[in-house]
Structures are given as structure tokens and as C-alpha cells.
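Chemist: just coords:
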């Protein structure tokens, strides 16, 4: 998800003294948590972790502790960190799972107005682009989580007026040579541009998914509705999406056409 100012973030980390700026400790730990999933296992072994999953859990718990203790006050940084924390789910019955963090992130995003078009405001253009990317990251993650967990999506089309992502919203210029000199991706402007195009296509696909998961296609039902349930059943999460039984050929045809158009126009 393109939810951080990567050039600024990596520059501050690379410089290491704080003279060029500071970054949120919560966000830093959340980035470390997500990065653990991709680093070479030899680095994790050197750090004392027997498995990748144990390393991910350790960094996740650091991020969660910082959040639980209200360490961070910048709500934008909190949203960024929470979106990254949605990538951890240890057991289905966790109270604070992917679904929980997603809800908190969206609630905060709405609270500070990330769902509104920043163009008419006096917000600096650079920050406008960041906020726009964060909101669309919320939208994409919300619908992918809903699809994966068979839950209702929280963000509806009518809830925001942020325009679709554009190439100009991304950092596609070649990064300075002193920032992660070992990373060839940051030195490849064409590849960064391709990644931006893929992200835009993903956002458009999630719009299609939102229409598939809309009230016209699926409804929210409670498992075991109408049946006697014990106390244990009442305390378990049971909200899921189920296909509606009505004849909805027109709506299905519209969704099918929209997906076909997306496929044709995708990079």
C-alpha cells in the first residue's frame, strides 16, 4: 500500500541522527513488522528468531503495545500504522484482529476528513497526494479484507468524494543514491511507474468489488438466525455476507460488464 512518504521515510532512517526529520515510532515499528515478511531469513536468524512467524509476532506486539499505550498522537501516523497492522491475524477468535484494526483505521480516517476531496483546500499539494493515497489504501484494504473474511465492507461509494488515484500522486522519480543503495528498484523510475499503474488498477478493481459486495448482491445475516443459541454462540463473532436469493440478473450483468471493462483497461 502506498501509504507513506517513502523518500522522506527512508531518508530519515538512512541518515539516522534525526537532523533531517523525525518519524513516528509507531509507524516505524509497523513498517518493520510488515517488512519482516519479506527479508531474507538469514537476517532474522541472526537477530535470534527461530521462525519468520515468531519474528512477525514480536514486531507486531511492539506496534500494538505502542498503540495500546496511546504513544502516538498524530492520527495520520496512527492510520498508516493500523493499516499495516491489519496484516497480522493469529487466530480467528482474536478480539483485535484484522477486522478490528481495519475498523479503527477507517473511523480515524473519517474523523480527520481523509474521505473528503482535499483539492479545494489550502493543504500543501504534497500532503494532499499522501492523504489521497492513504484513503485509497483504506478503501482497497477494506474491500479485500471484506472479500477474504466474508464480511460487509465498511466504506461505501457514497461515503467519500476522493477522486481516483493518478500517476502524479505517486513517487515515481529515481531515489537518491544514498537511500538504500543496495535496492535497485528505487533506482528504476520505469519500474516505480509500473508499480504505480498497478496500484491504480488495484484501486479500480476494488471499486468493482465494492459493487459486487453491495447490498444489491449480498446481505448481512446472523449465523443460526432463528435458532436457539447458547451463551457461547452469542459471544462469538458471527456477522458474515451471504448471497441474496432474489433474481438479480441485471445487477449481476452490470457487475460482470464492469469487471470485463476493468480487465480490458488494466495494464
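Modeler: Now that the structure is in, tell me what you want to look at. The model shown is predicted, which means the values in this text are computed figures rather than measured ones.

Chemist: rest of the way, CA atoms for contacts and neighbours
Modeler: Will do.

Chemist: thought residue 119 was touching residue 126?
Modeler: No. Applying C-alpha atoms under 8 Å, one finds residue 119 not in contact with residue 126, separated by 11.3 Å.

Chemist: Okay, one more to line up with it:
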């Protein structure tokens, strides 16, 4: 099931929300590099992928319905998040952005915008909103800039789909455009 969820994550989630260093993440999952990955981040990736999984495969894995799988995976991520298993703020932002794929009940207090607002709060706390001010960025800085743009893109998309005001007001920011190299990812061809 893990391989299938990773595949649908790479095909359906990652192109619209490239929050990961995909090559390092997949290498850590496959054991081809020595990097470790956060358990919470891994579960968040599985959760985001399950929304695009084939019903037939979910039923084969023992889920009673299509709606059971996302709920179970989201509950795992939420439990790990609330236990403060992860302390790295960059990883937390990645997790929180993936948690915005939850589409449960509309009247719950911890909906998509709840997780998005926390992601924005952490992102501004660690200065992701100021990453665009640096020239000749390192790979790490470019990843942080891409993560900030992911926050902004997810905010715009959720605002449109849910007909709500943006979680973050950025009309006063002078943002540089992203370079096509920021989205170049050799790991996509492997998936």
C-alpha cells in the first residue's frame, strides 16, 4: 500500500504542492540514502496520497469505504502532531500544509484553514516570508522559498474552493518570481 500511496502522492499532490525535497524523501523511504525522515511527515504524505487512491485498492487493504481511509490516515497524523513528535519547524510546515488536504466535516474548528494558519505562523516565525530577499540562494534557501510559495499557493487555492478570505494577506509583499529550476525535480521521473 505504501508504494501505491507514494505513487499517487507524486502524481497528484506533489505537482500542486511541492513541499518536499522529493529525491531525499523517496531515497530515505526506499533506503537508497542515509537520510532519515520524520514519522509525522511520512504519515502526512500517506494521508495526502490516500485522497487519490483507487477505491478498489483501499477495499483490498481492509477499509470499509472510501471515506474511512482518509479519516484513519488523518487521525494518525493528527495524533502524532498533537503529541509533539516533530520539533523541526520546517518539517512542521510541510506536515501542516499536507494536513490541509483534510476535507471532513465543515463545522469542525480544526478545518483546513486552522492548519494553514498554523503553517503561516510557523513560516513567518522562521523567516520564510523573507527568503526572497536573498540572492544567489543555496539549495536549502531555495527549498525554504519554495515552501513559502507553497503556503501562499495553498492559501489561494483553499480561498477559492471554499469561498473564504485568504488566511494570509500578502498584497504588500514584493515577491520575486520563482525560477523554473526551483521546480526541477529529477525524482519525478523516477515515480
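Modeler: Yep, it's here. Keep in mind that what you see is a predicted model, and the values were worked out from it rather than measured.

Chemist: quick one: the residue mapped onto residue 161 of structure 2 from structure 1 from residue 64 of structure 1, how far?
Modeler: Alignment note (TM-score structural alignment): residue 161 of structure 2 maps to residue 148 of structure 1. Per C-alpha to C-alpha, to the nearest Å, residue 148 of structure 1 is found 23 Å from residue 64 of structure 1.

Chemist: Looking at the two, which one has more neighbours?
Modeler: residue 64 (19 against 8; other C-alpha atoms under 10 Å).

Chemist: measure that one to residue 167 of structure 1 for me?
Modeler: Separation of residue 64 of structure 1 from residue 167 of structure 1 (C-alpha to C-alpha) stands at 33 Å.

Chemist: and what of residue 102 of structure 1?
Modeler: For residue 102 of structure 1, the distance to residue 167 of structure 1 - C-alpha to C-alpha - is 26 Å.

Chemist: Those two: who's more crowded?
Modeler: residue 102 (25 against 14).

Chemist: Okay, and the more buried one sits in which element?
Modeler: In this assignment (DSSP states H and E), residue 102 of structure 1 forms part of helix 98-111.

Chemist: which bit of structure 2 covers that helix?
Modeler: The alignment of helix 98-111 of structure 1 onto structure 2 (TM-score structural alignment) spans residues 112-125.

Chemist: superposed on structure 1, where does the matching stretch end up, distance-wise?
Modeler: Aligned to structure 1 and superposed, stretch 112-125 of structure 2 gives a mean residue distance of 0.8 Å (mean C-alpha distance after the TM-score superposition for structure 1).

Chemist: Next, the buried residues of that stretch.
Modeler: 112, 113, 115, 116, 117, 118, 119, 120, 122, 123 (16 or more other C-alpha atoms under 10 Å).

Chemist: rewinding a little: helix or strand next in line after the helix holding residue 102 of structure 1, which one?
Modeler: In N-to-C order, the element after helix 98-111 of structure 1 by DSSP H and E is helix 125-149.

Chemist: Can you give the contact residues for the next helix or strand after that following helix?
Modeler: Per DSSP H and E, the first helix or strand lying C-terminal to helix 125-149 of structure 1 is helix 189-212. The list of residues contacting helix 189-212 of structure 1 from outside it, by C-alpha atoms under 8 Å, 6 or more residues apart in numbering, reads 1, 136, 139-140, 143-144, 153, 156-157, 164-167, 170-174, 185-186, 217-218, 252, 255, 258-259, 262, 266-267.

Chemist: and the gap between residue 79 of structure 1 and residue 57 of structure 1?
Modeler: 20 Å.

Chemist: okay, those two: which has more neighbours?
Modeler: Taking other C-alpha under 10 Å, residue 79 of structure 1 and residue 57 do not tie; residue 79 has more neighbours (24 against 16).

Chemist: distance of the more buried one from residue 146 of structure 1?
Modeler: Residue 79 of structure 1 is 18 Å from residue 146 of structure 1, by C-alpha to C-alpha.
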